[in-house]
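Engineer: Next input, structure requested:
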Amino acid sequence: MMMMMNSTQVSYFTLSAYFDTGAFTYLYFLIILSLYMLIVGSNVFLIVVICMNRSLHEPMYLFLCSLFVNELYGSTGLFPFLLLQILSDIHTISKPFCYLQNFMLYSYGGVEFLNLAIMSYDRYLAICYPLQYNTRMTFNKIAMLIAVTWLIPLLLCVVMTSLTNSLQLCGNIIEKVYCDNYSIVKLACFDITINNIYGLFITSLTILCPLILIFYTYMKILKICFSGCKQSRQKAVSTCTPHLASLLNFSCGASFEVVQSRFNMSNVPNILRIVLSLYWLTCQPLFNPLLYGLNMSKIRMVCKSFVFANM
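Structural biologist: Predicted coordinates:
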């Protein structure tokens, strides 16, 4: 039952989605810890490989480096806290830390979509305008695109967190295993119209606009592929497939999260609800290093030489 209180009394939130794991507590802890170590190890390895090899200092790989940094950022906002909660008997989180986690996870999602959008723009220029690519994709433009990719979601989430913090809350129970902005807003005592409007604004700017850009660039890429030779089609497929797979994976995960947050899922088993809510925060950081590391021949070659050189 929701605990009734005014905004001055809410100093912590209770995360009600956790359940008693009994004898499996340490097994779950080891599984989550292994996943986190794998995420950190694989993403850090690829960041180091890209930074230390001049042959990879090209736009596509610099955008990939930004993507891998974001995977570390998003994972850090979730996994350490999740590991502590698994071992804890009291599943509460302080209000300041809840808002910090909320800020990190939402900004992670925004950066991810925008990063995938600029990667699709990069592939569009490389395939549709190969002769003009180097003049269009300069170092200054790369730096500007990466800066915009990070700054826009961070600034938007600062405003979002400030609006949420200004709400008067009538409860402190969040039905998830981590802090979620929509779950907090639902606890508000009074009108949340401004929060809902701003939420739609953020969604349009960080999800809808990037998806429109990605759709446009790939329509142009497909047009070039169908009108070009077999070699150009193969090159386009080899460079675009990892990007599309990453986009599909993250979009599915984000969709699971939206459905879970907005609709009544009480008839779904608790463990499945937890898995669906964590999918976008766990599978993407695991999926991207494997996807790009295994499918992009240049990264594979550099990784092999890097490993053998340090043996």
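
Engineer: C-alpha only now, for contacts and for neighbours.
Structural biologist: Noted.

Engineer: which of the residues in the strand or helix carrying Thr25 are buried?
Structural biologist: Taking DSSP states H and E as the definition, Thr25 sits inside helix 25-52. The neighbour-count check on helix 25-52 (16 or more other Cα atoms under 10 Å) flags 29, 32-33, 35-36, 39-40, 42-44, 46-47, 49-50 as buried.

Engineer: What is the burial count for Tyr61?
Structural biologist: Per other Cα atoms under 10 Å, the neighbour tally for Tyr61 reads 20.

Engineer: Pull the distance from the helix or strand harbouring Gly293 to the chain's centre.
Structural biologist: Applying DSSP H and E as the criterion places Gly293 in helix 270-295. Offset of helix 270-295 from its chain centre (Cα atoms, centre = their mean, to the nearest Å): 10 Å.

Engineer: same for that helix, what does it pack against?
Structural biologist: helix 25-52, helix 59-87, helix 230-262, helix 297-309 (3 or more Cα pairs under 8 Å, 6 or more residues apart in numbering; DSSP states H and E).

Engineer: Quickly note the distance from the residue nearest to Val302 when sequence neighbours are not counted to Ile299.
Structural biologist: Among residues not flanking Val302 along the chain, Val49 sits closest, at 7.3 Å (Cα to Cα, 6 or more residues apart in numbering). According to Cα to Cα, to the nearest Å, Val49 stands 8 Å off from Ile299.

Engineer: Repeat that for Pro242.
Structural biologist: As judged by Cα to Cα, Pro242 and Ile299 stand 13 Å apart.

Engineer: Give me the buried positions along stretch 272-289.
Structural biologist: Residues of stretch 272-289 classed as buried: 273-274, 276-289 (neighbour count, 16+ other Cα under 10 Å).

Engineer: can you tell me how far Leu145 sits from Asn115?
Structural biologist: 9 Å.

Engineer: related to what we said a few turns ago, now, the most widely separated pair of the buried residues of helix 25-52?
Structural biologist: Phe29 and Ile50 (31.7 Å; Cα to Cα).

Engineer: Let me see the contact set for Thr161.
Structural biologist: 99, 102-103, 181 (Cα atoms under 8 Å, 6 or more residues apart in numbering).

Engineer: Save those residues as CSV, and put in neighbour count, secondary structure and distance to Arg136 too.
Structural biologist: Converted to CSV, the contacts of Thr161 look like this (neighbours: other Cα atoms under 10 Å; DSSP: H, G, I helix; E, B strand; the rest coil; distance: Cα to Cα, whole Å):
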residue, neighbour count, secondary structure, distance to Arg136
Tyr99, 20, helix, 40
Asn102, 23, helix, 37
Phe103, 24, helix, 34
Asn181, 22, helix, 39
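
Engineer: let's see this one next to it:
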Amino acid sequence: MKKSMKILIGMVVVIIIALGFAGNYFYNYALVPAEKDFLSGSSSEKSPELVQAEAWFTDDNNRTTWQMESVDGLNLSAIYLPADKDQKKTAIIAHGYMGKAEDMAQYAELYHSLGYNVLLPDARGHDASEGDYIGFGWDERKDYQQWIQEVLTKTNPDEAIVLHGVSMGAATVMMTSGEKLPDNVKAIVEDCGYTSAKDELTYQLKQMFNLPPFPLIPVTSLVTKIRAGYFFGEADAVKQLHNNTTPMLFIHGDKDDFVPFYMLDEVYAATDAPKEKYVVPGAGHAEAFSKDPAKYKEIVANFLAVHL
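Structural biologist: As a prediction, the model looks like this:
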């Protein structure tokens, strides 16, 4: 073998090893559940409404814990808060990336004030639920199909169900919408969800590291397929929305720079189901509710009144 060919092969091997290392590093950085240094916590003072909602939400007298085994054998956990009166309607609320059910007090209180039972799952790999990777809504969509069945089994077989998700939770309910769902699911509310895992990770790679998508996104996608069982391209809310027939409310803040605002138009256009759009001026990522709680509640309540 010529020396030049040996050098070329050696260079190829080094590049492959380097890409494998980089793909695994980014996988660990983005998909392994752990504290993330790029997620900034809120330091703003809590509003009186939030304080009140949290006091009700954290009272053990108002809630119980549900447990469920996923199709791939994970023990998943959720908080359940029954309505004051049995009105045969339940809201299932999905939290965001590296969040937890305990973060969602205001959303739970919103639905409870409208007479709903409320179920708040911890996504796989988050807080009380088992799992060693984040599915960006893709594996979670199957979990939500199971949570829907849990509601019908434990409450009423004719229960009316609403799905409401924020950020990754919004992507989760959009991806769930493309699956076969029982007629009990009457409406879906998505708040600042992304178009796909690939699009969101490509955007974040540029924002945080100023890097182009190639070759890191395809390589990390392959690593994700090997380690977690899915390609980034599979976790696609837009494709799932093409199959959606459930009425959907789309919410997004026009100052969102984490899940960029332009993604709203893409997901909104992807479904032919009855739909509405609510743009919140001046709201950053996942700030639509806190920016104008009264308006947010009014929009959600009016949308549900039409479709339930």
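
Engineer: TM-score of the superposition?
Structural biologist: The pair, once superposed, lands on a TM-score of 0.31 when counted by TM-score structural alignment, normalised by the length of the second structure; 171 aligned residues with a Cα RMSD of 6.8 Å.

Engineer: what about Ala170 of the second structure, which helix or strand?
Structural biologist: Using DSSP H and E, Ala170 of the second structure falls in helix 168-177.

Engineer: could you point out which element follows that helix?
Structural biologist: Counting by DSSP H and E, what follows helix 168-177 of the second structure is strand 185-191.

Engineer: how about the strands in the stretch 201-308 of the second structure?
Structural biologist: 248-253, 275-280 (DSSP state E, counting those that start in this stretch).

Engineer: how about those, which one is nearest Ala237 of the second structure?
Structural biologist: strand 248-253 (12.7 Å).

Engineer: quick check: angle from that closest one to strand 185-191?
Structural biologist: 10 degrees (axes from the mean of the first three to the mean of the last three Cα atoms, to 10 degrees).

Engineer: Which neighbouring elements make contact with strand 248-253 of the second structure?
Structural biologist: Going by 3+ Cα pairs under 8 Å, 6+ apart, strand 248-253 of the second structure lies up against strand 185-191, helix 263-269, strand 275-280, helix 288-291.

Engineer: quick revisit: settle it for me: which of Leu145 and Asn115 of the first structure has more neighbours?
Structural biologist: Asn115 (23 against 17).

Engineer: In terms of helices and strands, where is the closest residue to the more buried one other than its chain neighbours?
Structural biologist: Leaving aside its chain neighbours, Asn115 of the first structure sits nearest to Thr149 (6.0 Å; criterion: Cα to Cα, 6+ apart). Secondary structure assignment for Thr149 of the first structure, by DSSP H and E: helix 139-165.

Engineer: And that helix, how far out from the chain middle?
Structural biologist: Using Cα atoms, centre = their mean, the offset of helix 139-165 of the first structure from its chain centre is 14 Å.

Engineer: Check which element follows it along the chain.
Structural biologist: Following helix 139-165 of the first structure in sequence, per DSSP H and E, is strand 173-174.

Engineer: and the next element down the chain from that following strand?
Structural biologist: Taking DSSP H and E, what comes next after strand 173-174 of the first structure is helix 181-185.

Engineer: Which residues outside the helix or strand following that following helix are in contact with it?
Structural biologist: Using DSSP H and E, the next helix or strand after helix 181-185 of the first structure towards the C-terminus is helix 193-203. By Cα under 8 Å, 6+ apart, the list of residues contacting helix 193-203 of the first structure from outside reads 156, 160, 163-164, 185.

Engineer: Flag every buried residue along helix 193-203 of the first structure.
Structural biologist: 195, 199, 202.

Engineer: swap in stretch 69-85 of the first structure?
Structural biologist: For stretch 69-85 of the first structure, the neighbour count (16+ other Cα under 10 Å) marks 69-79, 82-83, 85 as buried.

Engineer: of those, closest to Ser305 of the first structure?
Structural biologist: Nearest to Ser305 of the first structure out of those is Val69 (Cα to Cα; 22.5 Å).

Engineer: most centrally placed residue in the first structure?
Structural biologist: Centre of the first structure computed as the mean C-alpha position; nearest residue by Cα atoms, centre = their mean is Gly109, 3.9 Å away.

Engineer: Please identify the helix or strand for that residue.
Structural biologist: Following DSSP H and E, one finds Gly109 of the first structure within helix 95-128.

Engineer: Give me the helices and strands touching that helix, please.
Structural biologist: In terms of contacts (3+ Cα pairs under 8 Å, 6+ apart), helix 95-128 of the first structure is packed against strand 12-15, helix 59-87, helix 133-136, helix 139-165, helix 209-227, helix 230-262.

Engineer: could you dump the helices and strands packed on strand 248-253 of the second structure to CSV with mean neighbour count?
Structural biologist: Listed next are those as CSV, based on neighbours: other Cα atoms under 10 Å:
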stretch, mean neighbour count
strand 185-191, 24
helix 263-269, 18
strand 275-280, 17
helix 288-291, 19
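
Engineer: Which among these is found nearest to Ala22 of the second structure?
Structural biologist: Smallest distance to Ala22 of the second structure across these (Cα to Cα): 27.4 Å, for helix 263-269.

Engineer: Tell me which other helices or strands that closest one touches.
Structural biologist: Short answer (3+ Cα pairs under 8 Å, 6+ apart): helix 263-269 of the second structure packs on helix 237-241, strand 248-253.

Engineer: Now do the contacts for the closest residue in space to Glu54 of the second structure that isn't next to it in sequence.
Structural biologist: Leaving aside its chain neighbours, Glu54 of the second structure sits nearest to Ala105 (5.5 Å; criterion: Cα to Cα, 6+ apart). Counting by Cα under 8 Å, 6+ apart, Ala105 of the second structure touches 50, 53-54, 57.
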